[in-house]
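Asks: Provide a 3D model corresponding to the input given below.
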Amino acid sequence: MDGQEALHRGYEVYRSPVDGGTMRIVFIADAHLRGTEDENQRRLVEFLDWLATERPDKLVILGDLFEFWTGFNGVIYSHYFPVLKGFEHLKNAGTEIIYLEGNHDFSLGPFFTGFLGAKVYRDSATIELDGKRFYLAHGDIVDPSLGYNLWRWFLRSPIFRLILMVVHPSFMWKIAMRLSDRGKLYPERASTIERRHREFAKRRIMAGYDVVVLAHSHIQGIERLTTDRKEGIYANPGGWREACKYMVYQDGEFMLKKYS
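Replies: So this is what the prediction gives:
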């Protein structure tokens, strides 16, 4: 079965309209790709190849596409060559790539901005789409815990950059995979993150945003939120790692989908 037939077998979980709009934008996040033997990566490459034939206006990656990527040392891990080639095909087809860094992939640097011409944002981005004000972020910045924020700071610090310069990339890869095995996202933690996301989205809507799109919790959903000042949309494409979930915005409407 080719990619187009497979995508048409996907399902739409929920639709939510946003007034106006003509752009076609695809949102993906939280694939946590672990290398060439990863079935998730094979499916994502197939999906990207199909997208290149459909030529959406934009592909928005909301972080943690890779289980580990840092651009500090300029290393491009060969484990990810197939999916990087898929991004190249998509770029050559005319789709703009927007990347919001996550807590597993950060300092993406020259490869994504130079070779792929992507727009890369470290924490969050405010983007005008179809006359609407969108707030985009991976979502880990919503975590209020001191421990996590210290860890997040360390991974982006000159200290960690120095470590990357000293430690061989293959050894660093093994360390990263070992740490990721210990940091799995459990359902109860995901639910807590999602509750924080909704409250955060309400505050962003009160601040003037029309749409807030976050990931990180791996929980797919679209919700219309009403505050004292205005109404807006909170959306989460869900985790690609869990059943290849993604989200589409087209003709002023959000659609949750699953690639199968």
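Asks: alpha carbons only for contacts and neighbour counts from here, please
Replies: OK.
Asks: mind listing the helices for this structure?
Replies: 3-8, 39-54, 81-92, 109-110, 146-155, 158-166, 169-182, 187-206 (DSSP state H).
Asks: Now the second one, please; I'll put the structures next to each other:
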Amino acid sequence: MQLAQNKKIYFASDQHFGAPTPELSFPREQKFVAWLDEIKVDAEAVFLLGDLFDFWFEYKTVVPKGFVRVLGKLAEIRDSGIPIYFFVGNHDLWMSDYFEKELNIPVYHDNKEFTFNGKTFLIGHGDGKGPADKGYKRMKKVFTNPISKTLFRWLHPDIGVKLAQYLSVKNKLISGAEDVKFLGEENEWLVLYSKRKLETKHYNYFVFGHRHLPMKLAVGKNSEYVNLGDWIGYFTYGVFDGKTFELKKLED
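Replies: The predicted structure is shown next:
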């Protein structure tokens, strides 16, 4: 992709809409919709890197209710001709083809490479990558197993969705009971993952979410690791103008 003059690519992750309750989530949804309205003026493309929803499951004929303003704004932007790319996170990993059929937004279930203005990017949500998190990696295999999805689909949505939402909001990141702190480059597993990838191929930027902590670190020669933060406490997002990548914070 070659950016047109004065156009930018925007990145955002970890909105967790619906948590801890729909009522408390609503102001964050309003901020996000307003941000989408603002960036559509100069957006060449928009990348959403997962956990847009705190829980999402697609039955054959049913999706979780709510999020009308967010989905409507995404549809409006996509219908205007601006590409939107969605990467599933660990909270919305059961996303199937709803976004693709209803919104014409491609959905990716793993990292994907892109090149913008000659700069190479490796983009993804970031869950299950790197040397740590072995318990989650095992759990993810269970969650994404077709048999597990079929068994869950047999639950009535009123039961299945409510159960999943209850378990999801137990996440301390959403409840505010856990303060996310920088662990140092030697312990940040997405940093280690990025450095390992550089051993076989060069990327100018590794862009991930999941960590809920905005950071931008050099991981090699002309190579940076970027974590987009979240839309719970930080309200941060990424912008690439064709030359450089910046982390920005939503203005109050």
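Asks: Superpose the two chains and report the TM-score.
Replies: Superposed pair, TM-score by TM-score structural alignment, normalised by the length of the second structure: 0.85. Supporting alignment: 237 aligned residues with a CA RMSD of 2.4 Å.
Asks: Of all the helices of the first structure, which one is nearest Tyr14 of the first structure?
Replies: When the helices of the first structure are compared by CA to CA, helix 3-8 sits nearest Tyr14 of the first structure, at 15.9 Å.
Asks: Packing partners of that closest one?
Replies: helix 39-54 (3 or more CA pairs under 8 Å, 6 or more residues apart in numbering; DSSP states H and E).
Asks: ok, now with 10 Å
Replies: helix 39-54, strand 253-258 (3 or more CA pairs under 10 Å, 6 or more residues apart in numbering; DSSP states H and E).
Asks: between the ones you listed, which one is nearest to Phe68 of the first structure?
Replies: Here helix 39-54 is closest among these (CA to CA), at 13.5 Å.
Asks: Point out the other helices and strands that that closest one packs with.
Replies: When contacts are defined as 3+ CA pairs under 10 Å, 6+ apart, helix 39-54 of the first structure packs onto helix 3-8, helix 81-92.
Asks: I'd like the helices of the first structure written out as CSV, with mean neighbour count and distance to Val75 of the first structure added.
Replies: Output for the helices of the first structure, formatted as CSV (neighbours: other CA atoms under 10 Å; distance: least, CA to CA, whole Å):
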stretch, mean neighbour count, distance to Val75 of the first structure
helix 3-8, 14, 31
helix 39-54, 19, 19
helix 81-92, 19, 12
helix 109-110, 15, 10
helix 146-155, 12, 16
helix 158-166, 13, 10
helix 169-182, 12, 7
helix 187-206, 17, 31
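Asks: mind putting these in TSV, distance to Lys132 of the first structure included?
Replies: Output for these, formatted as TSV (distance: least, CA to CA, whole Å):
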stretch	distance to Lys132 of the first structure
helix 3-8	28
helix 39-54	24
helix 81-92	25
helix 109-110	28
helix 146-155	31
helix 158-166	37
helix 169-182	37
helix 187-206	12
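Asks: So which residues make contact with stretch 230-237 of the second structure?
Replies: With CA atoms under 10 Å, 6 or more residues apart in numbering as the test, stretch 230-237 of the second structure has contacts from 10-17, 19, 25, 28-29, 31-32, 48, 51-52, 173-176, 209-214, 227-229, 246-252.
Asks: hmm, 7 Å instead?
Replies: Outside of stretch 230-237 of the second structure, the residues within contact range by CA atoms under 7 Å, 6 or more residues apart in numbering are 11-15, 212-213, 228-229, 247-250.
Asks: so how far does that stretch reach from one end to the other?
Replies: Distance between the two ends of stretch 230-237 of the second structure: 8 Å, counting by CA to CA, to the nearest Å.
Asks: Now render the helices and strands packed on helix 39-54 of the first structure as TSV, adding distance to Ala176 of the first structure.
Replies: Output for these, formatted as TSV (distance: least, CA to CA, whole Å):
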stretch	distance to Ala176 of the first structure
helix 3-8	32
helix 81-92	18
